[in-house]
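*Asks:* okay, sequence plus prediction incoming.
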Amino acid sequence: MKTNRVLTVVGLLLLGSIAYAHEFWLEPTKFLLKKNEQVLINMMVGEDYQGEHSNGHKYKILKLDHFAGTTKEDIRSKVTGDSLSRVSVSFATSGNHLIAFANSSKFIELKALKFNDYLRSEGLDNVLRLREQQGDTMKSGKERYQRCVKTLVQVAGKSDDTYALDTGMPLEIIPGSNPYSIGSTDRVTFRILFNNAPLSDGLVLAWHAKDGRTTHTKLRSNSQGEVTFPIERSGKWMISTVYMIPNVNQAESDWQSYWGSYTFGYF
């Protein structure tokens, strides 16, 4: 595998920073479970791997599937809460269980300079180049964005290959090895796919929240769509990335973005 290009070392994030705003993720109240133990899985939005419940009234859930080995279950009917942003589940079988979520696209429009700053902060160099080539850098950015997120839990201390499933979303993050099978610290490779093809040169972040502190590392994916991060077996983790393309329906918006995340943890 080619060496990843490191953009920055691990660093602290500041709340309110435009650079890392609006992440979306699935967050179980626990990641390591007993058989039939009830757990809440929350749909979260925010910064610095801290946030609040997403407002599920503002979008349609297109996918909320539970995967375990070769089985798949649609659990959209189990979504509850005033903001329609949590699901209570339990798992009767030992092993890894993967929850995948995708929603309908939402619209946003940003003024030109703010949109350009946002593109730079998310590493969306492809869009910046297109705007420059088309003379659009002083044009506001009209964007539709969709979430494509997953979380992995472990039941009864058993690991299996569920962690590596491609769940069929436009943007997929797939670990090359099981996060629950690593030692105290290990290197884990993650593959990024867009429409089933490797996404090269994508900016990928590894977030680590532990003892009330959040740190992150940023890497660019190689030609195989892969990045490798050192993972410590503590706290909670999120791997995230964003990809944006010109929208097919230009009357609807100029751009369509996809926000992906993959969470796991050790409590």
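*Replies:* Here it is on my side, so go on.

*Asks:* from here on, just use CA atoms for contacts and neighbour counts.
*Replies:* Will do.

*Asks:* in contact with His53, which residues?
*Replies:* His53 makes contact with Asn42, Met43, Met44, Val45, Ser83, Ser85, Arg86, according to C-alpha atoms under 8 Å, 6 or more residues apart in numbering.

*Asks:* for Phe194, see how far away the second one is.
*Replies:* Separation of Met43 from Phe194 (C-alpha to C-alpha, to the nearest Å): 22 Å.

*Asks:* this is the comparison structure:
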Amino acid sequence: MRGQTRAAHACLAGLAVAFWATGALAHDFWIEPSTFRPGPGTAVAVGLRVGENFIGDPVPRTASLIDRFFVRQAGEEQAVGGADNIDPAGFLRADGRATALIGYTGGGSYIELPAERFTAYLRQYGLDGIVAERERLGESRQPGRECFYRYAKSLLAGTTADPAVTRPQGFTYEIVPDADPTVAGAGPVRGHVLFLGQPVAGAVVTAHLQGQPAVRLATHSDAQGAFSLPLPQPGVWLIRSVHMVRAGMLAHWLHHRDWESHWASLTFNWPGVRP
């Protein structure tokens, strides 16, 4: 909850920029390292990106918006270092022996959209349940006011798989693969989506192939939060999902926001189906 509290203050501080930044702030957010398959001892630049269809713009490091920014490798977790207002947002030295996990949590940015644009945005990201709730409560003609949070992961392939990448990292919302997707698999890439550690049913989960924006797969998580994506070809993939909940009464009255959205992403280089 420490990260949520810190991000809530950042959300309030972001009110002044809400109106000119609404276009960029609501897009997908992911980690894009300089290489997804570093050798032992390789220096890796860790870029943050925001955009759509796996086409993004650089996001410079902003310490005030970061809750956690780390790499977990060789059984240890270390902070990803970097300088503010710089892209790439961080640098690390890859161990290379087993798959490494880079994690980022942060956000707390506020946006407000006119009613029609908010509804279109909800439908674009498969948040039809929120559209229905706004209709039921007579809010469809009201502007959408939300604070959003970002939870990104990226996997760096090593010489061996690491089962640690299949474990939850304690993010508020996260995508957890069932098996290490940096090694050749026997079928679809499978995983779970979790909110506050609990499975989310009916979440829209999409996959995008780097360099081919027309390649897009989408599915819904089942009652146990599980999803399956039959990726059609090897390459660098982005899997993402968005979960939105109504803001608490205190946030509504004090900070004038009605919704909180949580954006999860996972990037990795998938070598394809095992022959």
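*Replies:* Perfect, thanks for sending it. Note that the structure is predicted; figures quoted are calculated from it, not measured.

*Asks:* tm score of chain vs chain?
*Replies:* The TM-score (TM-score structural alignment, normalised by the length of structure 1) is 0.85; 243 aligned residues with a C-alpha RMSD of 2.1 Å.

*Asks:* of the contacts of His53 of structure 1, which are still contacts in structure 2?
*Replies:* Retained in structure 2 (both residues aligned by TM-score structural alignment, their matches' C-alpha atoms under 8 Å) from those: Asn42, Met43, Met44, Val45, Ser85.

*Asks:* Met43 and Phe194 of structure 1 - which one has more neighbours?
*Replies:* Taking neighbours as other C-alpha atoms under 10 Å, Met43 of structure 1 and Phe194 compare with Met43 leading, 24 against 16.

*Asks:* to which residue of structure 2 is that one aligned?
*Replies:* Superposed on structure 2 with TM-score structural alignment, Met43 of structure 1 falls opposite Leu48.

*Asks:* and its match, that one's in a helix?
*Replies:* No: read with DSSP: H, G, I helix; E, B strand; the rest coil, Leu48 of structure 2 is strand and lies in no helix.

*Asks:* pretty sure it contacts Asp28?
*Replies:* No: contact criterion C-alpha atoms under 8 Å: Leu48 of structure 2 and Asp28 do not qualify, at 10.7 Å.

*Asks:* thinking again about what came up before, would TSV of the kept ones among the contacts of His53 of structure 1 with distance to Trp259 of structure 1 be doable?
*Replies:* TSV is the format used below for those (distance: C-alpha to C-alpha, whole Å):
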residue	distance to Trp259 of structure 1
Asn42	17
Met43	14
Met44	13
Val45	12
Ser85	17
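
*Asks:* neighbour-wise, which one of those leads?
*Replies:* That'd be Met43 among the kept ones among the contacts of His53 of structure 1, by other C-alpha under 10 Å, with 24 neighbours.

*Asks:* correct me, but that residue touches Gln50?
*Replies:* No: judged on C-alpha under 8 Å, Met43 of structure 1 makes no contact with Gln50 at a distance of 11.8 Å.

*Asks:* elements contacting whichever strand or helix holds Ile231 of structure 1?
*Replies:* Assigned by DSSP states H and E, Ile231 of structure 1 falls within strand 226-232. With contacts defined as 3 or more C-alpha pairs under 8 Å, 6 or more residues apart in numbering; DSSP states H and E, the packing partners of strand 226-232 of structure 1 are strand 185-194, strand 213-220.

*Asks:* which one of the ones you listed is the most hemmed in?
*Replies:* Of all those, strand 213-220 carries the top mean neighbour count, a mean of 20, counting by mean count of other C-alpha atoms under 10 Å.

*Asks:* and it, how far from structure 2 on average?
*Replies:* Compared with structure 2 after fitting, strand 213-220 of structure 1 deviates on average by 1.7 Å (mean C-alpha distance after the TM-score superposition for structure 1).
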